[in-house]
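Asker: only geometry, no sequence info:
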């Protein structure tokens, strides 16, 4: 079993799969990865297997990962030496270096991906990585509005292929490299500072996080810190807006840290790539946390107005 060198810069795409003890789910995801389009690009697929708090590893999950054959590039299975938890899985599995050209996408094991997920990621990274406010790319086609009084389904602006939203999507996330590095530096600078809480006013995720804190399960919601960081720094995540909420990923919403039972697929996967999908806008439209289009949202004064009184001192 080889160990992974995350700092290599010779891959066009690094697919980071996070798993623990769901062998069947893992195999379903890996099979969907094998059906995707990669052209002749250099691809690295990594499966990171966590241990239990007691240090045990799930043998069936490990066997499933080790027996899988990836058809398109380098394949690596990494069994962690000790329990990492969801924070450790998300925040330590990919270790980029500044300005590297590699695209990474992080996938939990209860997802499947569209055959065109890499085609999309390749296009949006090329188009938008140089826009400082863009912190990454969500693969999911279905999400909710995070506004605390209206957490119904989030719809993108009509006629817009992509749009920017203040909250990341974790059902397949591809970070912008330099932003991810800065986020990690900031996150680890907070170690031991119990006076900092990642609460974002008006965001329903803050309520979820507080609920988990009361149950002593806040360690299952690493993304609250990313949401908070984006709020502090006026950043957005790019979402696709394909017809019918078709996604580049699909969450099966299986029982685990966030679901008590198997809820089934979140949305349909994008199964056809149309020519018009290649026509990405120069500057994506912005929507606020309630899903409302910010008029003239590419104008800096509008963005400042949106964030007015929402920034608190950084730490």
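Answerer: All right, it came through fine. On a predicted model such as this, the values are computed, not experimentally measured, just so you know. Numbering: from 1, shown residues only.

Asker: CA only for contacts and neighbour counts going forward, please
Answerer: Noted.

Asker: Next up, the contacts around residue 50.
Answerer: Contacts for residue 50 (CA atoms under 8 Å, 6 or more residues apart in numbering) come out as 18-20, 57, 79-80, 82-85, 89.

Asker: putting a second one here so we can go through both:
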């Protein structure tokens, strides 16, 4: 097969870039394909963070042989999105006659390259076909035919030919003038997608898009794209990090959680089937975003925890469970499925709270371009957070601390089921020195040192350890959910935080005890962190009247701290 070269345009999103490169490498034709990676230069006003992210991306793209042959083009200047794509595609397509183009925020199914190449080879002489898409717009009904044509294009993973690319007019002003002279502006829109407004915004300089010009040119020439009947990719860019995607989900969005379906391309007459076109048009008004818990439900699954509010942790009334689970007695051993494995759990209520926080709301989610980030999991409990980190970064190196001997046994059993590499489990409590302390075991996720809160009697003595010796390398995430010991630990390591990039702290305020939130925040500020705070659980609606308490705590805060430069 005559394979088209693949082009990826990258800038400053290392985590997203890794996802697209790893999914590309997993494609069946990757080993026989040539990959061109265009890395745009920093903007003139780029700050230290942006420059470091660009450098991280440039190190990442050299990390592996993502395809059979890889050529990297680094721009010294920032061309901007539109000019970077136009010049890059024009350069490569002139040498090869066809290309497959990817954005940096896609996860590809393993047959994506097969479908794109089959389409490019099958329809290369059909001049009215301007491209092959790996993305399928949302439809209200399942489309039975394996492929179909639409009078619009998608820039999320597509292929095209040199003659069609060279026929595109990338002057938005000229395109607008022609469309206005023919009084067909409204016809440019497709269902709920306001293409004419996009074209106007391009002319006004509000957006920097090559794709709207491609579509408008194709529209004026009555061109079409070939689409699969199921999406062969997933877009992961709706997290506020992109140029155009922002944090808004398009109405047409169709998320393919498992885009690994193999779709055969059979040559067919180029006909726009009215029922299919109308099906897709209606789908732009009835996307899965609306059908699947609304926009907030969608965003909670997609976005980093710093920007999404999540359900309260401890208040039963705000958590929905199957009816039979309400009657399940507390602190009774049982089992629940986690990522295809049976987790041993000591308390169903506690498990449900933690699972929802960690896997549904993804409160620990963070982005890095590193393949193997170093994570310290302070307060690992039964292993949900450790398991989540391994799901997020399979090659990560994790040190997980859990002081409670009984809970630690659950942790060990659960983690052993996954046969993880680079996970070190430590049955010690985090403190400011090596030694022993009295510990009250609550039986689930609320055990703590009696030195922190003496309202409960000690049930066991546990070994303690200082974190200092574990901070001798760059720490990508330090998680501290250690039931009141957080201030002591932070004071101990306050002069060792230079290598820590992110910290999650669950801050605890105990009833009738001095509060030390100021100490926590001052340590973070002095170490160069910026922070975001929200209240996950013990939140009192009218605290002047009544304070809610749980395990003798009258307040919990989730503190997300990240470095500023």
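Answerer: Nice, I can see it. Keep in mind the model is a prediction, meaning the values are calculated, not measured.

Asker: what's the TM between chain one and chain two?
Answerer: Scored against TM-score structural alignment, normalised by the length of the first structure, the superposed chains reach a TM-score of 0.70; 261 aligned residues with a CA RMSD of 3.4 Å.

Asker: about what we covered before: can you list the contacts of residue 50 of the first structure in a markdown table and add secondary structure, neighbour count and distance to residue 124 of the first structure?
Answerer: Below are the contacts of residue 50 of the first structure laid out as a markdown table (DSSP: H, G, I helix; E, B strand; the rest coil; neighbours: other CA atoms under 10 Å; distance: CA to CA, whole Å):
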| residue | secondary structure | neighbour count | distance to residue 124 of the first structure |
| --- | --- | --- | --- |
| 18 | strand | 21 | 23 |
| 19 | strand | 25 | 27 |
| 20 | coil | 24 | 30 |
| 57 | coil | 20 | 37 |
| 79 | strand | 19 | 32 |
| 80 | coil | 16 | 32 |
| 82 | coil | 14 | 35 |
| 83 | coil | 19 | 34 |
| 84 | coil | 18 | 31 |
| 85 | helix | 16 | 30 |
| 89 | helix | 23 | 25 |
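
Asker: mind listing the strands for the stretch 101-250 of the first structure?
Answerer: 103-108, 111-113, 134-138, 162-165, 173-175, 236-240, 249-251 (DSSP state E, counting those that start in this stretch).

Asker: Residue 207 of the first structure: which of those strands is closest?
Answerer: Of all the strands of the stretch 101-250 of the first structure, it is strand 162-165 that lies closest to residue 207 of the first structure, at 19.1 Å by CA to CA.

Asker: Which other helices and strands does the closest one contact?
Answerer: Counting contacts by 3 or more CA pairs under 8 Å, 6 or more residues apart in numbering; DSSP states H and E, strand 162-165 of the first structure packs against strand 236-240, strand 285-286.

Asker: can you name the residues of the second structure that the very next helix or strand once past the last one overlays?
Answerer: Per DSSP states H and E, the first helix or strand lying C-terminal to strand 285-286 of the first structure is helix 300-307. Mapped onto the second structure with TM-score structural alignment as the criterion, helix 300-307 of the first structure occupies no residues.

Asker: residues near residue 81 of the second structure, how many?
Answerer: By other CA atoms under 10 Å, 18 other residues sit near residue 81 of the second structure.

Asker: Also residue 36 of the first structure?
Answerer: 16.

Asker: Now which residue in the first structure aligns to residue 42 of the second structure?
Answerer: Taking TM-score structural alignment, residue 42 of the second structure has residue 51 as its aligned residue in the first structure.

Asker: now residue 151 of the second structure
Answerer: Matched to the first structure by TM-score structural alignment, residue 151 of the second structure sits across from residue 166.

Asker: Find the nearest non-adjacent residue to its match, please.
Answerer: residue 236 (4.4 Å; CA to CA, 6 or more residues apart in numbering).
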